[in-house]
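> predicted structure and sequence below. I'll ask about it afterward.
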Amino acid sequence: MIVLPSLGPLHLTQPRYNAVSLLRQIEHHRPGVVYLASYSPEGLGAKVWRDQHDLAMFALEPWAALRGVLLVALGDRAEALQAEAEHFLEYLGSMPRGEEAKQRFAEADRQIVEYLTVPRLPEEYASEGFLSGLRERLHVVRELAGEGPATGFREERMAAVAARLAELDADGSVVLVDVLDYPVLLEHLGAVGGPVPLEPNEAERARAVMDRAWRLEEDDAWGNLLAQLMEIDEAEARFLAAQVYLAAGQAEDAARLMEEVSRGDFSKPEYLPGYLLARLGQLYDLTGQRERALRAYRGVLALSWAPAEAREIALAGVRAPFRPQPEAEIR
């Protein structure tokens, strides 16, 4: 059995273990089925991963559909149990000295995120060094409130998943699991395989460049990044190149490039249509084209699904023309 950790939105921080890297790990084993340890069948059917910014699933779902690979979710009420962690913190904040306790939880969470954003090679995630470090940080959360709502019932959920895998006789299969559930599931499964060394290919390198553009920072070499993006023949890369132009204050160049993307196929990844139309609406507002801006904003709202941020931009744009806040960056 091969067990692979998914980093959700934190794949953006991993050039060698991004969403394409993880998909390549799955492809390497040629599975007929991929078991999802951290989703329930209901959650998978509702595509809750879209609103959780689970970047691996944006790559995995269309790949599996194209190749006839089954995605089978094994978590029983996984999303409801995980939501208990958020409810717990809300309840905690209402208690005497609750804010102080919330701050301790926030610090523990910050340390986990900081640990997971250290760039690593794929095979490092299966190493005892990585796993012991993650267990130590997860243990801090358990020490604060014990196993249960504070941890999203992680122990209970992964014990049940391990039992299901045993019933299914899943030897030789691939299991995808949230990285926070990963060490707990491994403890229940015993010796299993994990990510292996693979030479990066062009798709993986392109994904790393695009991920860097999504995280655009002041100290990036924007000119070099823009040149790299323009070499990638994907709508998402052109959209991100327009974002770089916009961040540099070149709204007209950004609008020109964004319009060019909008005239082609920009349906994939699934988050791109919402983001592109929302940003295009803002660019039209910035360049004095209000009617075109309204059409773009309404295009976002007409989509069957769009990221929450894109919908918020569109709703605000319909109400009033977009104007950047003083000294605020437009990203």
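Received it, and whenever you're ready, just let me know what you need.

> only C-alpha atoms from now on, for both contacts and neighbour counts.
Noted.

> which helices and strands sit right next to the helix or strand harbouring R104?
Per DSSP states H and E: R104 is located in helix 98-116. Contacts of helix 98-116 with other secondary structure elements, assessed using 3 or more CA pairs under 8 Å, 6 or more residues apart in numbering; DSSP states H and E, are made with helix 78-93, helix 128-145.

> please enumerate the helices of the stretch 201-331 of the chain.
Per DSSP state H, counting those that start in this stretch, the stretch 201-331 of the chain has helices spanning 202-214, 222-230, 235-247, 251-262, 272-286, 290-302, 308-319. These are given in chain order.

> out of those helices, which is closest to L144?
Distance to L144, taken as CA to CA, is lowest for helix 308-319 among the helices of the stretch 201-331 of the chain, at 31.7 Å.

> the closest one to helix 290-302, inter-axis angle?
Angular relation of helix 308-319 and helix 290-302 on a 0 to 180 degree scale: 140 degrees, by axes from the mean of the first three to the mean of the last three CA atoms, to 10 degrees.

> buried ones in helix 308-319?
For helix 308-319, burial by neighbour count (16 or more other CA atoms under 10 Å) applies to 310-311, 313-315, 317-318.

> neighbouring contacts of the host helix or strand of P62?
In this structure, P62 is located in helix 55-67 according to DSSP H and E. Contact partners of helix 55-67, identified using CA atoms under 8 Å, 6 or more residues apart in numbering, comprise 6-9, 11, 18-20, 22-23, 49-50, 70-71, 269-270.

> one more pass at 6 Å, please.
When contacts are taken as CA atoms under 6 Å, 6 or more residues apart in numbering, the neighbours of helix 55-67 outside the stretch itself are 8-9, 19.

> so A296 touches L283, yeah?
No. Taking CA atoms under 6 Å as the definition, A296 is not a contact partner of L283, at 9.9 Å.

> quick check: the spatially most distant residue from the centre of the chain vs A85, distance?
If you look at how far each residue of the chain sits from its centre, by CA atoms, centre = their mean, the farthest one is P96, at 34.9 Å. Taken as CA to CA, to the nearest Å, the spacing of P96 relative to A85 amounts to 19 Å.

> how about L4: what's its closest non-neighbour residue?
Nearest residue to L4, sequence neighbours excluded (CA to CA, 6 or more residues apart in numbering): L176, at 5.0 Å.

> again, but for Q25
P195 (6.5 Å).

> re the thing from before, next one: the helix holding P62 to chain centre, how far?
Relative to its parent chain, helix 55-67 has a centroid offset of 13 Å by CA atoms, centre = their mean, to the nearest Å.

> tell me the helix or strand right after it.
Heading C-terminal from helix 55-67, the first helix or strand you meet, by DSSP H and E, is strand 70-73.

> I'd like to know which elements that following strand is packed against.
Packed against strand 70-73, as judged by 3 or more CA pairs under 6 Å, 6 or more residues apart in numbering; DSSP states H and E, are the following elements: strand 33-36.

> hold the first one in mind and look at this next one:
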Amino acid sequence: MSLTLLPDLGDLLRLHPQLNAGTVVELLRHLQKNGGAGPEVLWASGPDPDHPLRDALPAAGFGIRELPLALPDVEAEYAQLVSFLNQYPQGRERLRAAAQAEQAFAAVLTAPLTLPLALGPEVQEAARAYHSAIREALGEGPGTRWHERRLDAVAAALADVADGVVLAPLDDLPGLLDRLPAARLPDLTGFTPGETSRLRALADRAWQLREDDDLGALLDALDRESGDAVTPRAELDAAAAGIYLAVGDLAGARALLERAAHALTDDVPRSLPGVVLARLGQVRDAQGERELAVRTYRVLLALNHAPAFTREVAEAGLREAFRLEM
């Protein structure tokens, strides 16, 4: 076993049907089966507590070990640079060039992605070009130094690690490969995304309703599935409840949410109870059951973990009853 670098897309994992949290889980299972992964993942990605893989990995049986990264707070330094550059025409031109580089790379990340594409030369070169363009636009200094510091910190944390799987932002991979000669990208030979990836893609899609969606077909697809560890039946019910709520069917939404709430166990992804209870509290409020809604919000706020947006829903619900606007 050697040091393997996995690409992380953060919240964009919710966007790509063929490269989502379930896909990453399946890749880890594939690597583990072939002796290329252990029971835990070394986390070199961002600190976001609501990252989709912070749910999916433990639910699938993989531990997360945070790398000890001693990173300085560069936000204030960068804000000072932006403020300075905005004072001068040439500075504003530099900021526009940096923004164009960010937009170009964002277009790469939001186009349909698969693991072979994300790890392929075209996307990896786009990551290098992105950071090179930022350096050219802003020069060596507060605008770019943060990335070099980050790469150096990750490399230092991994200096004595001989093997394992490291999750790192996709655009960090080229720089980490330069700094860690023994590291490599995962071998995708024989790997094909399967049911875990497909189910995760279905749920992600159901949470992102669009005006032109065939809601009936989406409900039928959710109803046919029994779920798995990463995307349990309770989440599929909660996602389906969101569709009922979108069309104003409070009774249908409530029935599914209460079924989902009764199915919550210690084994479900850690964010799911908060998501279910936030939506259930709103539905009970909309049906005029204020006391029950308030109790639901309070149960949510007592959870050990709930996504930030669900806590905001609960806090708002305690201040004022939720009303459905159609």
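Looks like it came in fine. What you are looking at is a predicted structure, and each value in this text was computed from that prediction instead of being measured.

> now distance to A126 of structure 1 too, for the helices of the stretch 201-331 of structure 1, in TSV please.
Below are the helices of the stretch 201-331 of structure 1 laid out as TSV (distance: least, CA to CA, whole Å):
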stretch	distance to A126 of structure 1
helix 202-214	20
helix 222-230	31
helix 235-247	31
helix 251-262	39
helix 272-286	32
helix 290-302	41
helix 308-319	34
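
> so for K102 of structure 1, which of these sits nearest?
Closest approach to K102 of structure 1 among the helices of the stretch 201-331 of structure 1 is made by helix 308-319 (25.5 Å; CA to CA).

> after superposition, how close is that closest one to structure 2?
Once the two structures are superposed, the average separation between helix 308-319 of structure 1 and the matching residues of structure 2 is 0.9 Å (mean CA distance after the TM-score superposition for structure 1).

> that helix aligns to what range in structure 2?
Across structure 2, the stretch matching helix 308-319 of structure 1 (TM-score structural alignment) is residues 308-319.

> returning to that earlier point: which of the helices and strands packed on helix 98-116 of structure 1 sits most buried?
Scoring these by mean neighbour count under mean count of other CA atoms under 10 Å gives helix 78-93 as the most buried, with a mean of 16.

> who's in contact with that one?
Contacts of helix 78-93 of structure 1 from elsewhere in the structure, counted by CA under 6 Å, 6+ apart, are 39-40, 98-99, 149-152.

> go again with 7 Å.
For helix 78-93 of structure 1, the surrounding residues in contact (CA atoms under 7 Å, 6 or more residues apart in numbering) are 38-40, 43, 98-99, 102, 149-153.

> quick one: end-to-end distance for stretch 283-290 of structure 2.
The first and last residues of stretch 283-290 of structure 2 sit 10 Å apart, counting by CA to CA.

> may I see the buried residues of that stretch?
Buried residues in stretch 283-290 of structure 2, defined by neighbour count with 16+ other CA under 10 Å: 283-287, 290.

> can you check stretch 242-256 of structure 1 too?
Neighbour-count burial for stretch 242-256 of structure 1 flags 242-247, 251-255 (criterion: 16+ other CA under 10 Å).

> what's the neighbour count on the residue nearest to G317 of structure 1 when sequence neighbours are not counted?
By the measure of CA to CA, 6+ apart, the closest residue to G317 of structure 1 outside its immediate chain neighbours is Y297, 6.4 Å from it. Y297 of structure 1 is flanked by 26 other residues according to other CA atoms under 10 Å.

> cool, Q90 of structure 2 as well?
Using other CA under 10 Å, Q90 of structure 2 has 11 neighbouring residues.

> let's verify it: helix, strand, or coil?
Using DSSP: H, G, I helix; E, B strand; the rest coil, the three-state assignment for Q90 of structure 2 comes out as helix.

> pull the contacting residues for it.
Q90 of structure 2 is in contact with no residue at all, counting by CA under 7 Å, 6+ apart.

> same thing but 10 Å
Residues in contact with Q90 of structure 2 (CA atoms under 10 Å, 6 or more residues apart in numbering) are R96.

> now intersect the contacts of helix 78-93 of structure 1 with the helices, please.
The subset of the contacts of helix 78-93 of structure 1 located in helices under the criterion DSSP state H comprises 43, 98-99, 102.

> of all those, which comes closest to M210 of structure 1?
Taking CA to CA as the measure, G43 is the one of these closest to M210 of structure 1, at 27.8 Å.

> count of neighbours near the closest one?
Here the neighbour count serves as a burial measure; for G43 of structure 1 (other CA under 10 Å) it reads 18.

> what of P89 of structure 2?
Counted with other CA under 10 Å, the neighbours of P89 of structure 2 add up to 10.

> how much space separates it from P269 of structure 2?
When distance is defined by CA to CA, P89 of structure 2 is 50 Å away from P269 of structure 2.

> ok, L185 of structure 2 next?
Distance, L185 of structure 2 to P269 of structure 2, by CA to CA: 27 Å.

> okay, those two: which has more neighbours?
The neighbour count for L185 of structure 2 versus P269, taken as other CA under 10 Å, is higher for P269 (23 against 17).

> for the more buried one, which non-adjacent residue is closest in space?
Among residues not flanking P269 of structure 2 along the chain, D55 sits closest, at 4.9 Å (CA to CA, 6+ apart).

> mind telling me what that neighbour corresponds to in structure 1?
With TM-score structural alignment as the matching criterion, the partner of D55 of structure 2 in structure 1 is F58.

> from N201 of structure 1, how far out is that match?
For F58 of structure 1, the distance to N201 of structure 1 under the criterion CA to CA works out to 19 Å.

> give me the more crowded residue out of the two.
Per other CA under 10 Å, whichever of F58 of structure 1 and N201 has more neighbours is F58, with 19 against 11.

> ok, the more buried one to W49 of structure 1 distance?
Using CA to CA, one obtains 8 Å as the distance from F58 of structure 1 to W49 of structure 1.

> over to Q282 of structure 1?
According to CA to CA, Q282 of structure 1 stands 27 Å off from W49 of structure 1.

> then L165 of structure 1?
Plainly put, L165 of structure 1 is 22 Å away from W49 of structure 1 if you go by CA to CA.

> OK, contacts around whichever residue in structure 1 pairs up with P112 of structure 2?
P112 of structure 2 is assigned P119 in structure 1 as its aligned equivalent, the criterion being TM-score structural alignment. With contact set as CA under 10 Å, 6+ apart, P119 of structure 1 has these partners: 11, 13-17.

> hmm, back to that, which among the ones in helices among the contacts of helix 78-93 of structure 1 count as buried?
Applying 16+ other CA under 10 Å to those flags 43, 102 as buried.
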